[in-house]
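> Task: produce atomic coordinates for the following.
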Amino acid sequence: MRALRQDIARRITTASRRRRDGRIPLTGRHWALLVGFALTAVLVAVGLGLPTPRQAPSVPAERVAQARAALGGLHVVAARLRPPVDYQRSAFGQAWTDHGGVGAAGNGCDTRNDILRRDLAVTKSVATTSCPAAVAAGRLRSPYSGREIAFARGAGSAQVQIDHVVPLAYAWDMGAWAWPAPRRMAFANDPANLLAVDGPSNQAKSDLEPGRWMPALRGFWCQYAIGFLTVSAAYRLAVDEASRRTLAAALGECPAE
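Okay, here's the model as predicted:
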């Protein structure tokens, strides 16, 4: 490799080896090496990394069976419903409240920090007004993209975001608009419906249902479908036909034990 780089440098600096049109003759091996150097330089310069492929982990057959049963029990509608009342985030209560009545509610930490501590490899904690042991630093392998993210509390903390597996706006359309306020608050803070993910994936998903969005990392489709169906069944939400087909197909890819 070193000899090949030196050969390239020699050809670039030796005028006698130039062709009549002034260009420097490089072999296929030279061009491949140059392209590789250039790509590496670009990735390092902009701080990007390619998603790391991971082998899809096995899933207990019992969980897959339960998810299939949940799918079979959901009320299916032709398309996403249009409720008589427009969606408002405030209808689900204060964001990340510690008083949602589910999970670790009442432990003195807001829901966001509860999920960060559950999903990240935490390396540093700090006391804040909303949590005596808030996550200050850690690492996350995003289940949606496979990207590894170094999380640091502060200006760049939005690199890691907390996603509602079943989006609040979708839940609203599919029945949550008629729920009492405490049920909506519980839904918004239920750990079963929350995942720490990379910011770009969360922004791309927005409030889209499975029929229009699934994680970029296909190896996570099985787990995503199980989570979506488990929550939808627990809260008795309807599902649109396109999403039902997508979720059924995702369950078909589950690498059961």
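> use CA for all of it now, contacts and neighbours both
OK.
> can you pull out the strands in this structure?
Secondary structure of the chain by DSSP state E: the strands cover 76-77, 121-126, 134-141, 148-152, 160-164, 194-198, 239-240.
> tell me what the third one is packed against?
What that stands for is strand 134-141. helix 111-119, strand 121-126, strand 148-152, strand 194-198 (3 or more C-alpha pairs under 8 Å, 6 or more residues apart in numbering; DSSP states H and E).
> Which stretch among those is buried most, on average?
Burial of the helices and strands packed on strand 134-141 is given as mean neighbour count (mean count of other C-alpha atoms under 10 Å); strand 194-198 ranks first at a mean of 23.
> hmm, who's touching that strand?
115-116, 119-120, 140-145, 147, 149, 159-165 (C-alpha atoms under 8 Å, 6 or more residues apart in numbering).
> How about the contacts made by the residue positioned nearest the centre of the chain?
Geometric centre of the chain, nearest residue: residue 144, 3.2 Å, by C-alpha atoms, centre = their mean. Taking C-alpha under 8 Å, 6+ apart, we find residue 144 in contact with 197-198, 201, 215-217, 220.
> which of those residues count as buried?
Buried members of the contacts of residue 144, scored by 16 or more other C-alpha atoms under 10 Å, are 197-198, 201, 215, 217, 220.
> Would you mind putting the residues you listed into a markdown table with distance to residue 190 alongside?
A markdown table is the format used below for the buried ones among the contacts of residue 144 (distance: C-alpha to C-alpha, whole Å):
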| residue | distance to residue 190 |
| --- | --- |
| 197 | 16 |
| 198 | 19 |
| 201 | 20 |
| 215 | 20 |
| 217 | 24 |
| 220 | 20 |
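> And those, which two are furthest apart?
198 and 220 (14.0 Å; C-alpha to C-alpha).
> How about the contacts made by the residue nearest to the residue nearest to the centre of the chain when sequence neighbours are not counted?
Nearest in space to residue 144, with sequence neighbours left out and distances taken as C-alpha to C-alpha, 6 or more residues apart in numbering, is residue 215 at 4.7 Å. Residue 215 sits next to 144-145, 201, 221, 224 when contact means C-alpha under 8 Å, 6+ apart.
> Residue 169: which of the residues you listed is nearest?
Nearest to residue 169 among the contacts of residue 215, counting by C-alpha to C-alpha, is residue 201 at 17.1 Å.
> do you know how far that closest one is from residue 213?
Distance, residue 201 to residue 213, using C-alpha to C-alpha, to the nearest Å: 10 Å.
> now the helices for the stretch 151-257 of the chain?
For the stretch 151-257 of the chain, the helices defined by DSSP state H, counting those that start in this stretch occupy 168-173, 181-189, 199-205, 221-234, 241-251.
> Proceed likewise with the subsequent sequence, for comparison:
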Amino acid sequence: MRTRSGPRAALSAALAAALALGAAGCVPVDEPDVPPRTDGTAIQKLSQLTVASAGSMKGYSRERFPHWRDTGTNCDVRDTVLRRDGRNIRLSGCNVVAGRWESAYDGRAFTDPSDVDIDHVVPLANAWRSGADEWDDAKRGDFANDTTRPQLIAVSASSNRAKGDQDPSQWKPANRSYWCQYAENWVTVKHYWRLTVTSAEKAALTEMLEGCA
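You can find the predicted model right below:
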């Protein structure tokens, strides 16, 4: 059997070596120590949240979460949410002056925007105890005005005030048909903003989500 020699043999040997190295694979030098969080179901996102005891309220005030941000002349994020969540909206400039809103928390309906509160699904004080105390005020403002995630919702003033800063282990909407959506929204917000949950909070959310279709 004849063996090849010369330039062609050398080229073949080089190609074989390169293919062997490619087959063996390589590990990127900048591989992160912690795998990035990925989108998934609410249950999957909940499993990725850090469980920790609630932090201190020391230093907290609502002013540390600047809201509502301006969105136009005499208009702000509150108007944005009222317009998004309502029907038959009437405007004066960009101010919402009338419409119809149904509160998902308790099923009550309103036509006067002054009867409607804009709820932070994850309350500002809860966020403070869950890690937002370590943010600067600019980031806390981003959180308090977040209209991209399901963090802001138009609801009855009475339900918003009954909820206060409580988590789902302490308060749930009177409207049980909204529990699945409420739990999913809560988890989505905490997951995006990398906030912690207490063990009781996680247990309550798990129970709510496991009952969803």
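> thinking again about what came up before, can you tell me what the residue nearest to residue 144 of structure 1 aligns to in structure 2?
For residue 215 of structure 1, the aligned position in structure 2 is residue 173, judged by TM-score structural alignment.
> Map residue 92 of structure 2 onto structure 1.
Alignment note (TM-score structural alignment): residue 92 of structure 2 maps to residue 126 of structure 1.
> List the contacts of that match.
Residue 126 of structure 1 sits in contact with 132-136, where contact means C-alpha under 8 Å, 6+ apart.
> out of those residues, which one sits closest to residue 250 of structure 1?
residue 135 (32.8 Å).
> quick one, what contacts residue 229 of structure 1?
Residues in contact with residue 229 of structure 1, defined by C-alpha under 8 Å, 6+ apart, are 67, 70-71.
> So which of those sit within helices?
Residues of those located in helices (DSSP state H): 67, 70-71.
> Take those residues and lay them out in TSV including distance to residue 7 of structure 1 and neighbour count.
What follows is these, written out as TSV (distance: C-alpha to C-alpha, whole Å; neighbours: other C-alpha atoms under 10 Å):
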residue	distance to residue 7 of structure 1	neighbour count
67	60	25
70	64	19
71	62	24
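> re earlier: considering the contacts of residue 144 of structure 1, which is situated nearest to residue 251 of structure 1?
When the contacts of residue 144 of structure 1 are compared against residue 251 of structure 1 (criterion: C-alpha to C-alpha), the nearest one is residue 220, at 10.6 Å.
> what separates the closest one from residue 141 of structure 1, distance-wise?
Distance of residue 220 of structure 1 to residue 141 of structure 1, given as C-alpha to C-alpha: 12 Å.
> for residue 110 of structure 1, same thing?
To residue 141 of structure 1, residue 110 of structure 1 is 22 Å away according to C-alpha to C-alpha.
> And those two? Which one has more around it.
residue 110 (23 against 20; other C-alpha atoms under 10 Å).
> ok, the contacts of residue 126 of structure 1 in structure 2, which still hold?
Among the contacts of residue 126 of structure 1, the contacts conserved in structure 2 (both residues aligned by TM-score structural alignment, their matches' C-alpha atoms under 8 Å) are 133-136.
> Could you let me know which of the residues you listed ends up closest to residue 185 of structure 1?
Set against residue 185 of structure 1, the nearest of these by C-alpha to C-alpha is residue 134 (21.6 Å).
> How many residues are close by the counterpart of residue 146 of structure 2 in structure 1?
Superposed on structure 1 with TM-score structural alignment, residue 146 of structure 2 falls opposite residue 190. As a burial measure, residue 190 of structure 1 scores 21 neighbours (other C-alpha under 10 Å).
> Same question for residue 75 of structure 1.
Neighbour number of residue 75 of structure 1 under other C-alpha under 10 Å is 16.
> Check the alignment and tell me where it lands in structure 2.
Checking TM-score structural alignment: residue 75 of structure 1 goes with residue 50.
> Residue 196 is in contact with that match, correct?
Yes: with contact defined as C-alpha atoms under 8 Å, residue 50 of structure 2 counts as touching residue 196 (5.0 Å).
> ok, now how distant is the alignment partner in structure 2 of residue 238 of structure 1 from residue 169 of structure 2?
Taking TM-score structural alignment, the alignment pairs residue 238 of structure 1 with residue 196 from structure 2. Distance, residue 196 of structure 2 to residue 169 of structure 2, by C-alpha to C-alpha: 14 Å.
> swap in residue 20 of structure 2?
Using C-alpha to C-alpha, we find residue 20 of structure 2 at a distance of 57 Å from residue 169 of structure 2.
> Which of the two has more residues huddled nearby?
Of the pair residue 20 of structure 2 and residue 169, residue 169 is the one with more neighbours under other C-alpha under 10 Å, namely 14 against 11.
> quick one, what contacts the more buried one?
Contacts were defined as C-alpha under 8 Å, 6+ apart; by that measure residue 169 of structure 2 touches 200-201, 203-205.
> Now which of those residues would you call buried?
201, 204-205.
> can I get these in TSV with distance to residue 8 of structure 2?
TSV is the format used below for these (distance: C-alpha to C-alpha, whole Å):
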residue	distance to residue 8 of structure 2
201	69
204	70
205	67
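> Please identify the buried residues of the helix ranked longest in structure 1?
For structure 1, the longest helix by residue count, based on DSSP H, is helix 28-46. Residues of helix 28-46 of structure 1 include none that count as buried (16+ other C-alpha under 10 Å).
> how about it, aligned to which bit of structure 2?
Aligned using TM-score structural alignment, helix 28-46 of structure 1 spans no residues in structure 2.
> ok, residues contacting stretch 62-70 of structure 1?
With contact meaning C-alpha under 8 Å, 6+ apart, stretch 62-70 of structure 1 is reached by 225-226, 229-230, 233, 248, 251, 254, 256.
> I am finished for the moment; much appreciated.
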